[in-house]
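Engineer: need a structure here:
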Amino acid sequence: MNAAPSPDPLAQEFVAFAVEAGVLRFGEFKTKAGRMSPYFFNAGLFDDGAKLMRLAQFYAQRLVADMERGFQFDMIFGPAYKGITLAAAVSIELARLGHNKPFAYNRKEAKDHGEGGTLVGAPVKGRVLIIDDVISAGTSVRESIAMITAAGATPCGVSIALDRQEKAAQDGVDMPWSAVQYVTQQLQLPVSAIAGLADLLQYLDASTDTGLSASRAAVQAYRDRYGV
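Structural biologist: I've put the predicted structure just below:
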């Protein structure tokens, strides 16, 4: 029998933070795919300075560890809208850690005055890391790739907060791969996640909160049905 993987300290700390901040909640929530999920992660609720600062620290710590293993990028790109705040916050934290990276983001609608165009911030060039909260269907990533490529730069990876590790759905049909697997295998971009559904289950296993531990069976059943 294979032993369970050791918990990832950074991932466990992040899950605890997300729960305490009310960003990761348990109950019954309908997903974009029409599934009833026993948990919901809403990164838009990292909505004050202290929470955003802490979130950026988690992203930056994961990215610095990736860089130490050889992953390199020249700048950060945040797709509108949630990616804009994330790109700015993470670039600040990376600079604090000694890795000063420029960042850019896009507008949803092109500006027809001033500097014009859809891209804002540093010139998009070199190896570009896309940063977002989650990957739901890969649509935002494909759009970001198109903008980055059109600017003459090279998309080199995606950084997200949570990997739901569940099957993607197309026209109501479950696919044999997750949205993250689609990005890594079909779009050929590595994906770095602070935590995943497996980390959430480990957190619930270790929790002494009876309310949280009661959610464990529902989360496991959801993973058994939709997980990859």
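Engineer: From here on, just use CA atoms for contacts and neighbour counts.
Structural biologist: Noted.
Engineer: the helices in this protein, which residues?
Structural biologist: Using DSSP state H, the helices found in the chain span residues 9-20, 49-68, 82-96, 139-150, 179-185, 197-206, 210-213, 216-226.
Engineer: can you list the ones you listed in JSON lines and add distance to residue 42 and mean neighbour count?
Structural biologist: What follows is these, written out as JSON lines (distance: least, CA to CA, whole Å; neighbours: other CA atoms under 10 Å):
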{"stretch": "helix 9-20", "distance to residue 42": "9", "mean neighbour count": "18"}
{"stretch": "helix 49-68", "distance to residue 42": "13", "mean neighbour count": "17"}
{"stretch": "helix 82-96", "distance to residue 42": "11", "mean neighbour count": "20"}
{"stretch": "helix 139-150", "distance to residue 42": "17", "mean neighbour count": "17"}
{"stretch": "helix 179-185", "distance to residue 42": "17", "mean neighbour count": "20"}
{"stretch": "helix 197-206", "distance to residue 42": "14", "mean neighbour count": "19"}
{"stretch": "helix 210-213", "distance to residue 42": "18", "mean neighbour count": "13"}
{"stretch": "helix 216-226", "distance to residue 42": "17", "mean neighbour count": "16"}
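Engineer: and these as JSON lines, adding distance to residue 164?
Structural biologist: Below are those laid out as JSON lines (distance: least, CA to CA, whole Å):
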{"stretch": "helix 9-20", "distance to residue 164": "12"}
{"stretch": "helix 49-68", "distance to residue 164": "17"}
{"stretch": "helix 82-96", "distance to residue 164": "18"}
{"stretch": "helix 139-150", "distance to residue 164": "16"}
{"stretch": "helix 179-185", "distance to residue 164": "9"}
{"stretch": "helix 197-206", "distance to residue 164": "5"}
{"stretch": "helix 210-213", "distance to residue 164": "18"}
{"stretch": "helix 216-226", "distance to residue 164": "9"}
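Engineer: Please provide the structure for the following sequence as well, for comparison with the first:
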Amino acid sequence: MSTGSDRLAFVQFALNQGVLRFGSFVTKSGRTSPYFFNAGLFNSGASVGRLSQFYAQALVDSKVPFDMLFGPAYKGIPLATATSVALAGHAAMQGRDIPFAYNRKEAKDHGEGGVLVGAPLKGKVVIIDDVITAGTSVRESVDIIRGAGAQPAAVLIAMDRMERAGSEGQLSAHSAVQEVEQRYGLPVISIASLTDILALLENNPEFAQYKNAVLDYRTRYGI
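Structural biologist: Take a look at the predicted model:
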């Protein structure tokens, strides 16, 4: 679990990078959300470098034992790569060099072949992604890791939206993150969450106008 200052610093960083925006956005599920978080907009060397430091710190702070990282295609690939670099330079790792791997969407039929690229999957493996929505990426990653004889150790994400899935009137009892934790028995570590977004709105007069809309959204869909 990242410290409160780390979490708020990440929300501010996401805001500065245009990754977190406030307004009115239609999500993939068809909901109208008062905020939008798109980690794909961390798309420069400096921004991904800083992002990877937040990922590395959240993982170190979680105290979860791990041996390597796995990035599910496609968004998880640069995240696992960059976080591995950040961990290599993190004081708490004491010089440990953390390997990483990722999958291809389609198996390669020449060269070394297969769907896996990078270090062999072994030991305790942390899955790195941006967010968890339907949990499909986690399920595929868990199957790949277990299929290789390794052990999924945790899922590490940037933002926990803390909202229930499902349609109006048929909302699930749990959030996508909670369902992953229960289904696979894995901790989900997030750099920040909706709670931290609300803390920023509480303390930043510039964005105070969006606070009530976010609170209403959480009341309607939140956990």
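Engineer: re earlier: and of the helices of the first structure, who's closest to residue 173 of the first structure?
Structural biologist: Ranking those by proximity to residue 173 of the first structure (CA to CA) places helix 216-226 first, at 11.5 Å.
Engineer: among the helices of the first structure, which is nearest residue 41 of the first structure?
Structural biologist: Among the helices of the first structure, helix 9-20 comes nearest to residue 41 of the first structure, with 8.2 Å by CA to CA.
Engineer: Quick one: residues contacting the residue most central in space within the second structure.
Structural biologist: Centroid-nearest residue in the second structure: residue 157, 1.5 Å away (criterion: CA atoms, centre = their mean). Residues in contact with residue 157 of the second structure (CA atoms under 8 Å, 6 or more residues apart in numbering) are 55, 128, 129, 130, 131, 132, 188, 189, 190, 191.
Engineer: aligned partner of residue 11 of the second structure in the first structure?
Structural biologist: Residue pairing (TM-score structural alignment): residue 11 of the second structure is matched to residue 15 of the first structure.
Engineer: ok, its match to residue 225 of the first structure distance?
Structural biologist: Noted for residue 15 of the first structure: a distance of 22 Å to residue 225 of the first structure, by CA to CA, to the nearest Å.
Engineer: Show me the one of the helices of the first structure that comes nearest residue 34 of the first structure.
Structural biologist: Residue 34 of the first structure lies closest, by CA to CA, to one member of those: helix 216-226, at 12.2 Å.
Engineer: Report the angle between the closest one and helix 197-206.
Structural biologist: 160 degrees (axes from the mean of the first three to the mean of the last three CA atoms, to 10 degrees).
Engineer: quick one: helix 216-226 of the first structure aligns where in the second structure?
Structural biologist: Across the second structure, the stretch matching helix 216-226 of the first structure (TM-score structural alignment) is residues 211-221.
Engineer: And for the matching stretch, what's in contact with it?
Structural biologist: 33, 34, 35, 163, 164, 171, 198, 201, 202.
Engineer: give me that answer again for 6 Å
Structural biologist: Here stretch 211-221 of the second structure makes contact (CA atoms under 6 Å, 6 or more residues apart in numbering) with 34, 163, 164, 201.
Engineer: same question, stretch 24-38 of the first structure
Structural biologist: 18, 39, 40, 41, 169, 219.
Engineer: what comes up buried for it?
Structural biologist: Residues of stretch 24-38 of the first structure classed as buried by neighbour count (16 or more other CA atoms under 10 Å): 24, 25, 26, 33, 37, 38.
Engineer: now the residues you listed as CSV including distance to residue 64 of the first structure?
Structural biologist: CSV is the format used below for the buried residues of stretch 24-38 of the first structure (distance: CA to CA, whole Å):
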residue, distance to residue 64 of the first structure
24, 24
25, 28
26, 31
33, 33
37, 32
38, 32
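Engineer: can you tell me which of those residues lies nearest to residue 91 of the first structure?
Structural biologist: residue 24 (24.0 Å).
Engineer: residue in the second structure matching that closest one?
Structural biologist: Counting by TM-score structural alignment, the partner of residue 24 of the first structure is residue 20.
Engineer: Spatially nearest residue to its match (excluding sequence neighbours)?
Structural biologist: Spatial nearest neighbour of residue 20 of the second structure, excluding adjacent residues (CA to CA, 6 or more residues apart in numbering): residue 37 at 4.5 Å.
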